[in-house]
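> need coordinates for the below:
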Amino acid sequence: MRKIFLLLTAAAFLTSCGGGQKANKNAEQPTGVVKIDGSSTVYPISEAVAEEFREHQPDVNVTVGESGTGGGFKKFSRNEIDISDASRPITAEEIDACTQAGVSFIELPIAFDGLAVVVSKQNTFIDHLTVAELKKLWEPAAQGTIKTWDQIRPSFPKEPVKLYGAGTASGTYDYFTEAICGKKGASRGDYTASEDDNVLVKGVSQDKGGLAYFGLAYYEQNQDKLKLIPIDGGSGPVAPSQETVGNGTYQPLSRPIFIYINGKSIERKEVAEFAKFYTEKAGTLAKEIGYVPLNDDEYKLIQERLAKKVTGTVFVKGKSTVGTKMSDLLKIEEGK
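Here you go, the predicted model:
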């Protein structure tokens, strides 16, 4: 009996030690919630990163929303989220809102995107469009006046024009209007607008006279029902692709996309671990989804920026991302 008692006591002691080690190990793992919201363009990358992160850190609950870049920055400036997805740089007004609320931020470019201009598979008459034609189609003066396609090009049929595009809270809206119409926010208002790109995909795919613009990844995921339109920026028609966005030949609709991390949130272990994981996985996942990864040197610079917790933006004081090429991004981030 004494031997059995000693064996049971020893087993209990070992079990207790093992349990203690397990508890300590769990104590080392991050727990908590990481809240992300913002751009519908960046959403697929953030959601993909979140899914992989959950496999590595199941005790961390990562939530990803898509209220648009502007909507995300509003939540960000109110300290409601930890990370804001953005398809354009933060604006001076948004920085002021953050400053007033005591919110600092780390700005991290994560990939490049080409805005895809698309029509329905039913459309057989558009094979390309020039930037000038896109401007004529979308500029404010077109509202109520440009109603049929033959007004854009005489060879086009007299079919009704139906447009689909990003909502005004979207960074895609800001970028497209600046790149095509020459001024941020300069757009006709009589179009179907949504911050949810899936709504735009569904609408234009079923409309013979429709045309839409949104992130390249959404075209990649819906090629079976959409027709991609090459854009002539002055050097001949070019369609967006991994190659043309990466080498800068798809202009002026190529742009960097970002995540912004709350300066206080990054002090929490779960946010710090997720942000580090994000910069390590962004390139691979961006390419899988349909966006264009940065190069290795740029990701190293971004990882250093995160590790040093460098706050602020390099795009204020009139800097624009329109026409920014992949090769320019490293110089921009170094402030050169």
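
> CA only for contacts and neighbour counts going forward, please
Fine.

> what's the neighbour count on His128?
Residues near His128, counting by other CA atoms under 10 Å, number 16.

> let's see this one next, to set against the first:
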Amino acid sequence: MKSNKASLFNLKAALLVSGALFFSACGGNNKEGNSSTTAGDNLTGSIQIDGSSTVYPVTEAVAEEFRAEAPDVKVTVGVSGTGGGFKKFVRGEIDINNSSRSIKEEEAATAKENNISYLELPITYDGLTVVVNPENTWATSMTVAELKKIWEPAAQGKIMRWNQIRPEWPNEEIHLFGAGVESGTYDYFTEAIVGKSHSSRGDYTASEDDNVLVQGVSTDKNALGFFGYAYFLENQGKLKAVAIDDQNDANGKGAILPSVETVKNGTYAPLSRPLFIYINSKAAARPEVVQFVNFYLDNASDLSSEVGYIPLPAEEIQKQKQKFQEFASGLKK
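Predicted coordinates for the structure are as follows:
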């Protein structure tokens, strides 16, 4: 998805990360006056970034601001999906990978074989949103079990109509739209809903470009899809979010729509996740990359809010900055 300062989504989103982090007052360092940006005019070089379409709006917003601070550094941001980005990353073809999931064991093994070390940094939070067309008046809420019934591999060629989910729903075909199999969004959704990562029916319209999914659902009364909350918020005039009932959650309160409040208080589950950037250690030895990552962390809170995500708490931002500083410093020894 294309993003620029003038058209950043003036929106907010939210996420609860299961037990690993807990929300307090959200915030971050003010991007004005950050020491990480003062030397930008002296920097040259290039930075190659690829990966998740979900993380793209945040990284592109940061890159756009950084280009103004360091005009002689060429920053390119591609969108080949989390998996596609990792394929390049573990071969040493890019400096940073945007990722909507943690690196897989096989990807880490390939990186090791290629003598590539790296650092994982969480940079913001997201909640996946299940969406339907606004003309869909029946599917206002769904349980995790109902979503699994639709999306599990065994459903292919069998669960094809809305009234197979609930008898009172229309006897009309369901047209499914979702993330491509190279996407971290696909991995997260299938694990949270189906119960196994990278496992789903195959007869759906898949794309690494969330805008394609938005277009598909927004023009089809019988469509059902999923993607990151920021894309829903940007297009909420032509989409409708489905409230999710996590019946496996003992603290559940019925069907819950995604929002800042419901995610913060833990009631929107289980479609919640952190978003990451991965930095190649060789790249982190270059001054332009060090400056860019520091700039990213300094500005992630403000810019992630502007493009529709919820920022890390201020103390977590500081923790990630310290982690990166130790990582980069260790490369010089």
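
> which residue packs closest to Val62 of the second structure, ignoring adjacent ones?
Closest residue to Val62 of the second structure apart from its sequence neighbours, by CA to CA, 6 or more residues apart in numbering: Tyr296 at 6.0 Å.

> so that neighbour lies in a helix, does it not?
Yes - using DSSP: H, G, I helix; E, B strand; the rest coil, the assignment for Tyr296 of the second structure is a helix.

> distance of the aligned residue in the first structure for it relative to Val49 of the first structure?
Aligned counterpart of Tyr296 of the second structure in the first structure: Tyr278 (TM-score structural alignment). Going from Tyr278 of the first structure to Val49 of the first structure by CA to CA, to the nearest Å gives 6 Å.

> can I assume the match of Tyr296 of the second structure is in contact with Ala48?
No - using CA atoms under 8 Å, Tyr278 of the first structure is not in contact with Ala48, being 9.6 Å away.

> who has more neighbours, these two?
Set Tyr278 of the first structure next to Ala48 and count neighbours by other CA under 10 Å: Tyr278 wins out with 22 against 18.

> now the strands for the first structure?
Assigned by DSSP state E, the first structure shows strands spanning 32-38, 60-64, 83-86, 105-120, 129-130, 162-166, 192-194, 210-215, 226-228, 231-232, 237-238, 254-262.

> the counterpart of Ala68 of the second structure in the first structure - how many residues pack around it?
Taking TM-score structural alignment for the superposition, Ala68 of the second structure sits opposite Glu55 in the first structure. Residues near Glu55 of the first structure, counting by other CA under 10 Å, number 10.

> any idea how far Ile45 of the first structure is from Glu55 of the first structure?
16 Å.

> go on, Thr279 of the first structure?
The spacing between Thr279 of the first structure and Ile45 of the first structure, counted by CA to CA, is 11 Å.

> just give me the match in the second structure for Val119 of the first structure.
In the second structure, Val119 of the first structure lands on Val132 (TM-score structural alignment).

> can you pull the contacts of its match?
Val132 of the second structure sits next to 139, 217-218, 221-225, 239-242 when contact means CA atoms under 8 Å, 6 or more residues apart in numbering.

> between the residues you listed, which sits nearest Tyr231 of the second structure?
Leu239 (10.0 Å; CA to CA).

> mind listing the helices for the stretch 151-300 of the second structure?
Taking DSSP state H, counting those that start in this stretch, the helices of the stretch 151-300 of the second structure run over residues 184-189, 210-218, 229-234, 260-264, 287-306.

> can you tell me what part of the first structure the fourth one aligns to?
Residues 242-246 of the first structure are where helix 260-264 of the second structure aligns, with TM-score structural alignment as the criterion.

> mean deviation of the matching stretch from the second structure?
In this overlay with the second structure, the average offset of stretch 242-246 of the first structure from its partner residues is 2.4 Å by mean CA distance after the TM-score superposition for the first structure.

> quick one: contacts of that stretch?
112-114, 238, 250, 254, 287, 290-292, 325-326.

> which of the residues in stretch 39-56 of the second structure are buried?
Buried positions in stretch 39-56 of the second structure, judged by neighbour count with 16 or more other CA atoms under 10 Å: 40, 43, 47-56.

> how much space between Ile332 of the first structure and Leu253 of the first structure?
Distance of Ile332 of the first structure to Leu253 of the first structure, given as CA to CA: 18 Å.

> err, Lys75 of the first structure, not the other one
27 Å.

> show me which of those two is the more surrounded one.
When Lys75 of the first structure and Leu253 are compared for neighbours, Leu253 comes out ahead with 26 against 19, by other CA under 10 Å.

> tell me, what residue is most central in the second structure?
Residue closest to the mean C-alpha point of the second structure, counted by CA atoms, centre = their mean, is Thr54 at 3.8 Å.

> could you find the closest non-adjacent residue to Gly65 of the first structure?
Nearest residue to Gly65 of the first structure in three dimensions, chain neighbours excluded: Asp37, at 4.3 Å (CA to CA, 6+ apart).

> give the aligned equivalent of that neighbour in the second structure.
Under TM-score structural alignment, Asp37 of the first structure pairs with Asp50 in the second structure.

> relative to the first structure, which residues correspond to stretch 160-169 of the second structure?
Using TM-score structural alignment, stretch 160-169 of the second structure pairs with 147-156 in the first structure.
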